[in-house]
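[1] Let's see this in three dimensions:
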Amino acid sequence: MTTPSPGRRRSPVFDAVTPLGLTARYLTLLVILAVTVGPMLWELSTSLKSVFEDVYTATPQLLPHRPTLDNYTQVARTVPITHFALNSLIVAALCVGGNLLGATTAGYALARLRFCGRRLVLGLFLSTLILPGEVTIISQYQTVTRLGLGNSLVGVALPAMIGALNVLLMRNAFLAIPPEVEEAAVIDGATVWQRLRHIALPSVKGTLSVIAILTFIGAWDDFLWPLLVLQSPDKLTLTVGLSYLQSVFAADPRVIAAGAMIALLPILALFTALQRYFFRGVGEGAVKG
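    Got it, this is the predicted structure:
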């Protein structure tokens, strides 16, 4: 039998392997699932309901009586969803690539390199996390337009190509690597780039996956910033383009739900492909070893 650690206090309800303890655990899981997964299941159900089913009934029904894919075809007929999805994919790829490259190099410099003003730079990164995005959105818009990147996908991606939080995540991940390993590489004559490529990067694949997934989700789901930067209809991202469904089909939530589910599919595909590295990367940097 395993004994609890001395510093850990046991809960008489959740830790006890009793009918009451198991019931409390499963009830907690059910509540969490209802809050997190419930809205997505409801949107999926609404998107599959036909026009003959009442979605405003006083007694909500999760399972549709006559499942149909007509709502998805209606979305494709109303807006150029493939073109909008391609624009969103370009923006997300720029953001993910910029964060993987910029956050990796900046995080490694803050964690392993010694230079004047390192703590000041670290403090500046931390200070940017205090400000909400709405405070700096006007200055970002002015910067993008003065650079000549207004009404372009590059202008949409530019402010999010290096995130301060991602830099700090990479710094903590690099700090978790035993310093003796790099010291041995320095003795063997390895340069900074060689140490980063052959020693540091293979040890932080999980954190890189976390950054890639979170950055992709943030860029793919962003609505306010692309709405401000983009004016041409052919350059709209998917989230902004799907807003046309709200104006055209204001009384038909089935089509709007179908558009939301279409926007959700790439995120599910990316998470499914990288989930193995994602869960491993959550714990990287927590304990130095």
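[2] rest of the way, CA atoms for contacts and neighbours
    OK.
[3] Helix or strand: which one has the most centrally placed residue in the chain?
    Geometric centre of the chain, nearest residue: residue 214, 2.2 Å, by CA atoms, centre = their mean. Assigning secondary structure by DSSP states H and E places residue 214 in helix 205-221.
[4] how about the helices in the stretch 151-289 of the chain?
    Assigned by DSSP state H, counting those that start in this stretch, the stretch 151-289 of the chain shows helices spanning 153-157, 164-175, 179-187, 192-195, 201-203, 205-221, 224-229, 238-241, 243-248, 253-282.
[5] Could you also give me the structure for this next sequence, so I can compare it with the first?
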Amino acid sequence: MAVTVTAGNLVFCSMLGYALAMLEFPGKKILFALVMGMLMIPGVVTFVPLYILVANVGLVDTLPGLILPFLVTPFGVFLMRQFISDLPRDLLDAGRVDGAGELRIFWRIILPLCGPALATLGILTFLGSWNSFLWPLVVATTEQRYTLSVALALYSVGQNQTNYGLLLAGATLVVLPILAVFLVFQRRFIEGIATTGIK
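    Alright, predicted model coming up:
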């Protein structure tokens, strides 16, 4: 689940960020204002309406019900838009002169330059999705759909006592993938943070 959510955020947030940063279309400012407005709304406020929507569509206790609501996040769109808007527009003009369409410009020119931003977004999205507890606890109703954090919380606590050995062993297993992702993308993540304030 966390890998799919991360991949979706990397693709869709970068696409929308590219459109908001480099393209001109009607309603662009309104769309960006909506993204900014969604950043200001706490997730707790949208939790119940989102669950009702997922339940009405019939996605409760399914993998799409766990994944689809989080494939695009306002933070990811904002991060990618800010990073892409700092890239020189001359690169786009050069691609258009060579006859490349917008999709090819995005995949061949823009996306390779967004390594630090993509690494930052990937680490933060993976971390948030991997540690997600409340949404999987509510949406997943069978054991087959439980995430590791939900299963750990439900199975390590008995009726009268907590099994600390199981809890600590499970917590170690939950932390290992996060450490692996950070170690793999550490250099790009630090580059993304270091170049944030540079114009």
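[6] Superposed, what's their TM-score?
    Scored against TM-score structural alignment, normalised by the length of structure 2, the superposed chains reach a TM-score of 0.93; 198 aligned residues with a CA RMSD of 1.5 Å.
[7] So which of the helices of the stretch 151-289 of structure 1 is nearest residue 84 of structure 1?
    helix 238-241 (4.6 Å; CA to CA).
[8] ok, back up a step: make TSV out of the helices of the stretch 151-289 of structure 1 and add distance to residue 131 of structure 1.
    Below are these laid out as TSV (distance: least, CA to CA, whole Å):
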stretch	distance to residue 131 of structure 1
helix 153-157	19
helix 164-175	11
helix 179-187	33
helix 192-195	33
helix 201-203	30
helix 205-221	17
helix 224-229	16
helix 238-241	25
helix 243-248	28
helix 253-282	24
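[9] List the buried residues in stretch 112-121 of structure 1.
    residue 112 (16 or more other CA atoms under 10 Å).
[10] next one: stretch 125-137 of structure 1
    Here stretch 125-137 of structure 1 shows residue 125 as buried, counting by 16+ other CA under 10 Å.
[11] likewise stretch 67-75 of structure 2?
    Result for stretch 67-75 of structure 2 [16+ other CA under 10 Å]: buried residues 67, 70-75.
[12] Looking at the helices of the stretch 151-289 of structure 1, spot the one closest to residue 133 of structure 1.
    helix 224-229 (9.9 Å).
[13] By residue count, which helix of structure 1 is the longest?
    Ranked by number of residues, the top helix in structure 1 under DSSP state H is helix 81-112.
[14] okay, and the next helix-or-strand element following that helix goes to which residues in structure 2?
    Next helix or strand after helix 81-112 of structure 1 toward the C-terminus (DSSP H and E): helix 118-128. Counting by TM-score structural alignment, helix 118-128 of structure 1 pairs with residues 28-38 of structure 2.
[15] The matching stretch vs structure 1, average distance?
    Superposing on structure 1 and averaging over aligned pairs (mean CA distance after the TM-score superposition for structure 1), stretch 28-38 of structure 2 comes out at 0.4 Å.
[16] Please tell me how far that stretch is from the chain's geometric centre.
    In terms of CA atoms, centre = their mean, to the nearest Å, the gap separating the centre of stretch 28-38 of structure 2 from the centre of its chain is 18 Å.
[17] How about stretch 161-176 of structure 2?
    On CA atoms, centre = their mean, the centre of stretch 161-176 of structure 2 falls 26 Å from that of its chain.
[18] Ok, stretch 59-66 of structure 2 next?
    Distance, centroid of stretch 59-66 of structure 2 to centroid of chain: 17 Å (CA atoms, centre = their mean).
[19] Start and end of that stretch, how far apart?
    8 Å (CA to CA, to the nearest Å).
[20] what do you get for stretch 81-97 of structure 2?
    24 Å.
[21] Where does that stretch end up in structure 1?
    Using TM-score structural alignment, stretch 81-97 of structure 2 pairs with 171-187 in structure 1.
[22] now whichever strand or helix holds residue 25 of structure 1: which residue numbers in structure 2?
    Counting by DSSP H and E, the element that carries residue 25 of structure 1 is helix 19-36. Aligning helix 19-36 of structure 1 against structure 2 (TM-score structural alignment) gives no matching residues.
[23] So which bits of that helix are buried?
    Buried, per 16+ other CA under 10 Å, within helix 19-36 of structure 1: residue 21.
[24] And that helix, how far out from the chain middle?
    Taking mean C-alpha positions (CA atoms, centre = their mean), helix 19-36 of structure 1 and its chain are 26 Å apart.
[25] picking up where we left off before, and the residue nearest to the centre of structure 1, what does it touch?
    Neighbour list for residue 214 of structure 1: empty [criterion: CA atoms under 8 Å, 6 or more residues apart in numbering].
[26] likewise residue 101 of structure 2?
    Counting by CA under 8 Å, 6+ apart, residue 101 of structure 2 touches residue 95.
[27] separation between the counterpart of residue 286 of structure 1 in structure 2 and residue 138 of structure 2?
    Residue correspondence to structure 2 (TM-score structural alignment): residue 286 of structure 1 is matched to residue 197. Remark: distance between residue 197 of structure 2 and residue 138 of structure 2 (CA to CA) = 39 Å.
[28] Among the two, which residue is more densely surrounded?
    residue 138 (14 against 7; other CA atoms under 10 Å).
[29] Which residue in structure 1 aligns with the more buried one?
    The alignment partner of residue 138 of structure 2 in structure 1, by TM-score structural alignment, is residue 228.
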